[in-house]
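Novice: Provided below for reference: sequence and predicted model.
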Amino acid sequence: MWTRLRQLHRQRVALHYFALIRFFPISHLPIYFPLILFHGRSPAGAAQAASLNATTSPAFPPPISITQKESPRSLLLSPSSLIPENLKSPPPCSPKIRPFSFPVLYRSSFRFPVSIDVGAMSSILPKNETVQIREVWSDNLEQEFVLIREIVDDFPFVAMDTEFPGIVCRPLGNFRTSSDFNYATLKANVDMLKLIQLGLTFSDENGSLPTCGTDRGCVWQFNFREFDIQRDVFASDSIELLRQSGIDFKKNNEKGIDTQRFGELLMSSGIVLNDSVHWVTFHSGYDFGYLLKLLTCQNLPDTQAGFFNLIKIYFPTVYDIKHLMKFCNSLHGGLNKLAELLDVERVGICHQAGSDSLLTSCAFRKLKESFFNGSTEKYAGVLYGLGVENGQTAH
């Protein structure tokens, strides 16, 4: 019996090696070996993967195709190491953890949110006509930044939300804590993927919005061009949610903002590198990851300490509502659930960054008044799911 089991195990390992060799060049195996890739693929990759069906056992689906030429070498983790057993409750934006003793390329069936709670699938249309969400494209980018530079001193609370192609990979290795695993996952995905949309909501200490010479409060929604659904890797469920929310990926490609130009304007806007600006977010590790990548034009640091050192430089004061909720016994869930519990009404379309940033801003104001007596300063600098506070390790 044991002899037969060993034979089956050797056959299973051989099948995975065979699939890897057929799919990747021999020289690339050390690069792709420690990563488990799943979900979305390009049409060209789908055809290539389909061609493997005839030579791959039905018991083991063919590898998912990706277009990236190289994965982060800094994440080369031991493929034979197991993920710790204590990683039982990853944050909502992280996939469930399934330990393996050797790398496997597979299709994933679980789902996760892009940046907000997937429980609220329906769009909530605008009911408050005193707010306008200003769509920003390549042709009006500079004039919108002129407005932003004028109002940032008077409206220094900046609520931020991003939309991106989901989570498409996770590392294998031996991690001391869940936060180590969370950051390794964050880095691998942010380094590989591209930002789709950014929402910014400015407010003053009373929660009032800038009007920019109009009769309505202004919220900004920036649409980027780099993500190409025909070529880039993505999580299919996440992209489908964004489609349903009204994001037009073709329009983004044609009229969207160049991220390098956006980064230049952001650096000179007075929003970043400014001690007086307070950044308000919800479960924002990925949000800040994409902004740092955009500002530095580099991959994220290898360590959490390096990541938080950059956060402290570019975003000196940050509040993560998901972290604040840990101190409010009656609050739980994602952004939509929190808004429901706090009786905060959404303005705009669910799963779009502008609306989500406004909801984040309103929820923070209500949370601050209801649970923290108007004072949240001592909770600044902590991002939910990451175990470093202001550049110092917490373990």
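Specialist: Great, that's in hand. Numbers count the residues shown, from 1 in each chain.
Novice: can we go C-alpha only for contacts and neighbour counts from here?
Specialist: Noted.
Novice: gap between stretch 381-395 and the chain center?
Specialist: Relative to its parent chain, stretch 381-395 has a centroid offset of 18 Å by C-alpha atoms, centre = their mean, to the nearest Å.
Novice: what does it rub up against?
Specialist: If you take C-alpha atoms under 8 Å, 6 or more residues apart in numbering as the criterion, stretch 381-395 is touched by 90-91, 178-180, 182-183, 283-285, 304-309, 312, 316-320, 322-323.
Novice: What residues sit buried inside it?
Specialist: By 16 or more other C-alpha atoms under 10 Å, the buried positions in stretch 381-395 come out as 381-391.
Novice: Okay, residue 227 and residue 241: tell me how far apart.
Specialist: For residue 227, the distance to residue 241 equals 16 Å [C-alpha to C-alpha, to the nearest Å].
Novice: So which of these two has more stuff around it?
Specialist: Neighbour totals were compared for residue 227 and residue 241, and residue 227 leads with 22 against 18 (other C-alpha atoms under 10 Å).
Novice: Need the three-state assignment for the closest residue to the more buried one other than its chain neighbours.
Specialist: Distances taken as C-alpha to C-alpha, 6 or more residues apart in numbering place residue 194 nearest to residue 227, at 5.5 Å, with adjacent residues excluded. Three-state call for residue 194 (DSSP: H, G, I helix; E, B strand; the rest coil): coil.
Novice: which residues touch residue 194?
Specialist: Taking C-alpha under 8 Å, 6+ apart as the test, what residue 194 contacts is 164-165, 226-227, 290.
Novice: here comes the other one, which I'd like you to weigh against the first:
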Amino acid sequence: MGSNVLIRQVWKHNYEEEMKAIRGFLCLFPIVSFSTRVLLCPDRVPASTDWGDIDANYATLRQMADNNKNNMVQVGLAFSSKRKEMPTCPETWQPCVWEFNLMPVDNGGNGRDLSEEEEQFLQKYCTGGISGRKLRSEGIHPRLFATDLSGLCTSLTSHKIDICWVVFKGGLDFVALLSQKVQTGLPTEREAFLRMVASYFPALYDMAALLGLKGEGNDGTLEGLARSVLLERDGREPHGAACDSLFALHMFMMTEGLPAGWAEKKPGVLFGVTSEEEAASALFLR
């Protein structure tokens, strides 16, 4: 699955060009899947197949955001039209996804060196054989990326352009992005965080919430969910943020065969952060 899809690597030198391209085609490809890589955070919250205690889960995510505020090193973005078409690379006409490589920074917002443990994390969980040294010299500042992405979301909403955002266990993705945007720290209350997410991403689908994590071979991971719906990874390893966003996008597009009304069941719900009861009452939907 997806072996013919090209990963467009984005660094500081081509960042503006690639963002301009995305702004140009986004109205034609309004289904956007994204995933992050945060140093030393290999697991999603909750890690299991159960929703667990939603307040405890948010407290864990908030603590992860505080401890790893400057450690978001990759963001993958995959796009699709409602006809299941993807944007193509102008050089090769292959369908493509984007992987933004971000600079790890210190508390002062300056680039920093990585520890040996962090370098090992890069090799195990990130695409392209990137190194801490390359991220420091050529990476995009995470605050710039988060500001540009949230600004794009706000602009689309104000122009009544409907974008559908797709994630897998997206709590970590949103705390990583929004902790860069909100320098004063994430809200203490879970409900306030959900309202913040909704203000930037008013229509989102968490694949773990939408499809559920019960089933044979499902261990609560993205790969486990894929096995339960008989979807296979392509052969590229390690699977970085762009591969994960593509994988979640393919799962979302498979949901066309679900019973009528599925789309109204769990939009705007983050697995393990909102409850199924809150989903039913559409707590923070438009």
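Specialist: Thanks, I have the structure now. Keep in mind that what you see is a predicted model, and the values were worked out from it rather than measured.
Novice: which residues in structure 1 form strands?
Specialist: Secondary structure of structure 1 (DSSP state E): strands located at 35-37, 131-136, 157-163, 169-171, 197-203, 217-223, 278-281, 317-320, 388-389, 392-393.
Novice: Reformat these as JSON lines; add distance to residue 43 of structure 1.
Specialist: Formatted as JSON lines, the strands of structure 1 follow (distance: least, C-alpha to C-alpha, whole Å):
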{"stretch": "strand 35-37", "distance to residue 43 of structure 1": "16"}
{"stretch": "strand 131-136", "distance to residue 43 of structure 1": "29"}
{"stretch": "strand 157-163", "distance to residue 43 of structure 1": "22"}
{"stretch": "strand 169-171", "distance to residue 43 of structure 1": "19"}
{"stretch": "strand 197-203", "distance to residue 43 of structure 1": "23"}
{"stretch": "strand 217-223", "distance to residue 43 of structure 1": "24"}
{"stretch": "strand 278-281", "distance to residue 43 of structure 1": "35"}
{"stretch": "strand 317-320", "distance to residue 43 of structure 1": "37"}
{"stretch": "strand 388-389", "distance to residue 43 of structure 1": "40"}
{"stretch": "strand 392-393", "distance to residue 43 of structure 1": "43"}
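Novice: what stretch of structure 1 does stretch 56-64 of structure 2 fall on?
Specialist: Using TM-score structural alignment, stretch 56-64 of structure 2 lines up with residues 181-189 of structure 1.
Novice: re earlier: ok, so of the contacts of residue 194 of structure 1, who is nearest residue 150 of structure 1?
Specialist: Within the contacts of residue 194 of structure 1, the smallest distance to residue 150 of structure 1 is 24.9 Å, found for residue 290 (C-alpha to C-alpha).
Novice: Quick check: the gap between the aligned partner of that closest one in structure 2 and residue 170 of structure 2.
Specialist: Aligning on TM-score structural alignment places residue 290 of structure 1 opposite residue 176 in structure 2. Distance of residue 176 of structure 2 to residue 170 of structure 2, computed by C-alpha to C-alpha: 10 Å.
Novice: And residue 240 of structure 2, by the same measure?
Specialist: For residue 240 of structure 2, the distance to residue 170 of structure 2 equals 16 Å [C-alpha to C-alpha].
Novice: Residue 58 of structure 2 now?
Specialist: Noted for residue 58 of structure 2: a distance of 12 Å to residue 170 of structure 2, by C-alpha to C-alpha.
Novice: same question, residue 192 of structure 2
Specialist: From residue 192 of structure 2 to residue 170 of structure 2 the distance is 16 Å (C-alpha to C-alpha).
Novice: how about the match of stretch 56-64 of structure 2: buried residues?
Specialist: Under the neighbour-count criterion of 16+ other C-alpha under 10 Å, stretch 181-189 of structure 1 has 181-189 buried.
Novice: Kindly list the longest helix within structure 1.
Specialist: Ranked by residue count and defined by DSSP state H, the top helix of structure 1 is helix 2-23.
Novice: That helix: which residues count as buried?
Specialist: Within helix 2-23 of structure 1, the residues that qualify as buried are 15-17, 19-20, 23, counting by 16+ other C-alpha under 10 Å.
Novice: is it possible to export those residues to CSV including distance to residue 251 of structure 1?
Specialist: Listed next are the buried residues of helix 2-23 of structure 1 as CSV, based on distance: C-alpha to C-alpha, whole Å:
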residue, distance to residue 251 of structure 1
15, 42
16, 40
17, 41
19, 37
20, 36
23, 33
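Novice: in the stretch 151-286 of structure 2, which spans are helices?
Specialist: 171-181, 190-200, 207-211, 222-228, 241-254, 276-280 (DSSP state H, counting those that start in this stretch).
Novice: The second one corresponds to what range in structure 1?
Specialist: Right, helix 190-200 of structure 2. Counting by TM-score structural alignment, helix 190-200 of structure 2 lines up with residues 304-314 of structure 1.
Novice: Just give me the mean distance for that stretch relative to structure 2.
Specialist: Superposing on structure 2 and averaging over aligned pairs (mean C-alpha distance after the TM-score superposition for structure 1), stretch 304-314 of structure 1 comes out at 0.5 Å.
Novice: Just the buried positions in that stretch, please.
Specialist: In stretch 304-314 of structure 1, counting by 16+ other C-alpha under 10 Å, buried: 304-305, 307-312, 314.
Novice: One more: stretch 311-329 of structure 1?
Specialist: For stretch 311-329 of structure 1, by 16+ other C-alpha under 10 Å, it's 311-312, 314-325.
Novice: Repeat that for stretch 289-308 of structure 1.
Specialist: Neighbour-count burial for stretch 289-308 of structure 1 [16+ other C-alpha under 10 Å]: 289-295, 299-301, 304-305, 307-308.
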